[in-house]
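[1] Structure for this input, please:
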Amino acid sequence: MAPSPKSPPLRDRAPESPAGGSAATAALHGTVHLTVNGEARSLTVDNRTTLLDALREHLHLCGTKKGCDHGQCGACTALVDGRRINTCLSLAVMHEGSEVTTIEGLGTPEAMHPMQEAFVRHDGFQCGYCTPGQICSAVGALRELRDGVPSHASADLQAQPLLSPDEMRERMSGNICRCGAYSNIQQAIAEAAEATR
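    Below you'll find the predicted structure:
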């Protein structure tokens, strides 16, 4: 029979930190400086905190949704330094000094972003849970097109990608709409692309 585990001797335990927790626990926390929706923010977070949880739990910006928490649905998409990312797959401390734009930073009900206006006009949502991620992803996808970034649907990797339905379907494939509003989303993106061209 194996002996039962015992508590480590006092000499083997982690030293206490001045704040009352162990030094090991204190080492797990860090301060990250971000610009979120145009405002400078400093957060002290556990180094294992995702950017998604930092936005939702620490900054109370709940427009960025937690869907699958595995990077498969795109509901948590936000723009970081102009590029769209799944915030559930990225640690907050990885983005020291970054500029983060969430759905709240794209526009307001009084002054909506053209993509937000197009989603409303084309009824590009039903339950609305995926909509913030869809909109942020669409804004990022159009920026990629303007910058000439190819996708798997691009026929010529050296040529400027075209704003085609196939191209946009490929670029938006990481954003799932469980309600199936894809055709309306596609129309909204096409309209916003024309408006921002």
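[2] hey, let's count contacts and neighbours off CA atoms from now on
    Will do.
[3] Is Thr35 within a helix or a strand, and which one?
    strand 29-36 (DSSP states H and E).
[4] If you count contacts, what does that strand end up packed against?
    strand 39-46, strand 99-101 (3 or more Cα pairs under 8 Å, 6 or more residues apart in numbering; DSSP states H and E).
[5] Tell me which of these is the most buried.
    strand 99-101 (a mean of 21; mean count of other Cα atoms under 10 Å).
[6] Just the residues contacting that one, thanks.
    Defining contact as Cα atoms under 8 Å, 6 or more residues apart in numbering, one finds that strand 99-101 is touched by 34-38, 78-82.
[7] so which of those is the most crowded?
    Ala78 (31 neighbours; other Cα atoms under 10 Å).
[8] That residue: what's it in contact with?
    Counting by Cα under 8 Å, 6+ apart, Ala78 has contacts 64, 84-87, 100-103, 133, 136-137.
[9] To compare with the earlier structure, here is another sequence to fold:
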Amino acid sequence: MSKLDSQDVPGRRITVTVNGVERRAWCADRTLLAHFVREQLALPGTHVGCMNGDCGACTVIVDGAIVKSCLQLAAAADGAEITTVEGLGEPGNLHPVQEAFWAEDGFQCGFCLPGHLLVALKLAEQQGDPSEEEIRAALAGNLCRCTGYQSIVAAVQRAIRQTEGT
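    All right, here's what the predicted structure looks like:
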């Protein structure tokens, strides 16, 4: 039982489908989705950075839309389908988007990587061949202090090519 799971703190049990698995957990009414995913569901790949939606490290996909989980209450996700970076692949069985970032050195420290991977996934799912400018615009909500973005853009371009037709 969580120290917050008591009569003293308003909250409720919510049900979400995370990475294809239905999960039920209690959360305080004030719990942000980022903290719920990390602490209640034990999925630490969703990083917490700026806490105001600017950095994108907390990016998840909720019901098909990119969401900054530091800006959404967990209770608002009740009944939702959520994809976190842990839902992409695993060691030895990487998702094509992860393979593209590996091949293009699209990361350095890795703190921003979850957000970039999920944005790349959404771009790869869309029909068409986005220009470099369109890719950069899609990535604008995700900050990276290490790479200078050139390798990230190249990784997204590769990810789109690798996932065409899948």
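[10] Any idea what the TM-score comes out to?
    The TM-score (TM-score structural alignment, normalised by the length of structure 2) is 0.90; 160 aligned residues with a Cα RMSD of 1.7 Å.
[11] returning to that earlier point: how big's the offset between the strand holding Thr35 of structure 1 and structure 2?
    By mean Cα distance after the TM-score superposition for structure 1, the fitted strand 29-36 of structure 1 averages 0.7 Å away from its aligned residues in structure 2.
[12] Pro132 of structure 1 pairs with which position in structure 2?
    Residue correspondence to structure 2 (TM-score structural alignment): Pro132 of structure 1 is matched to Pro114.
[13] just Arg83 of structure 1 next, same as before
    Here Arg83 of structure 1 is matched to Ala65 in structure 2, going by TM-score structural alignment.
[14] How about Gly30 of structure 1?
    Per TM-score structural alignment, the equivalent position to Gly30 of structure 1 in structure 2 is Arg12.
[15] For its match, give me its contacts.
    26-29, 75.
[16] List which of those are still in contact in structure 1.
    On the basis of both residues aligned by TM-score structural alignment, their matches' Cα atoms under 8 Å, what survives of the contacts of Arg12 of structure 2 in structure 1 is 26-29, 75.
[17] Could you check which helix or strand contains the equivalent of Gln98 of structure 2 over in structure 1?
    In structure 1, the residue matched to Gln98 of structure 2 (TM-score structural alignment) is Gln116. Assigned by DSSP H and E, Gln116 of structure 1 falls within helix 114-121.
[18] for that helix, packing partners?
    helix 131-146, helix 182-196.
[19] Report the next helix or strand after the longest one in sequence order.
    Yep, that's helix 131-146 of structure 1 we're talking about. helix 165-171.
[20] List the buried residues in that following helix.
    Buried residues in helix 165-171 of structure 1, counting neighbours by 16 or more other Cα atoms under 10 Å, are found at 167-169, 171.
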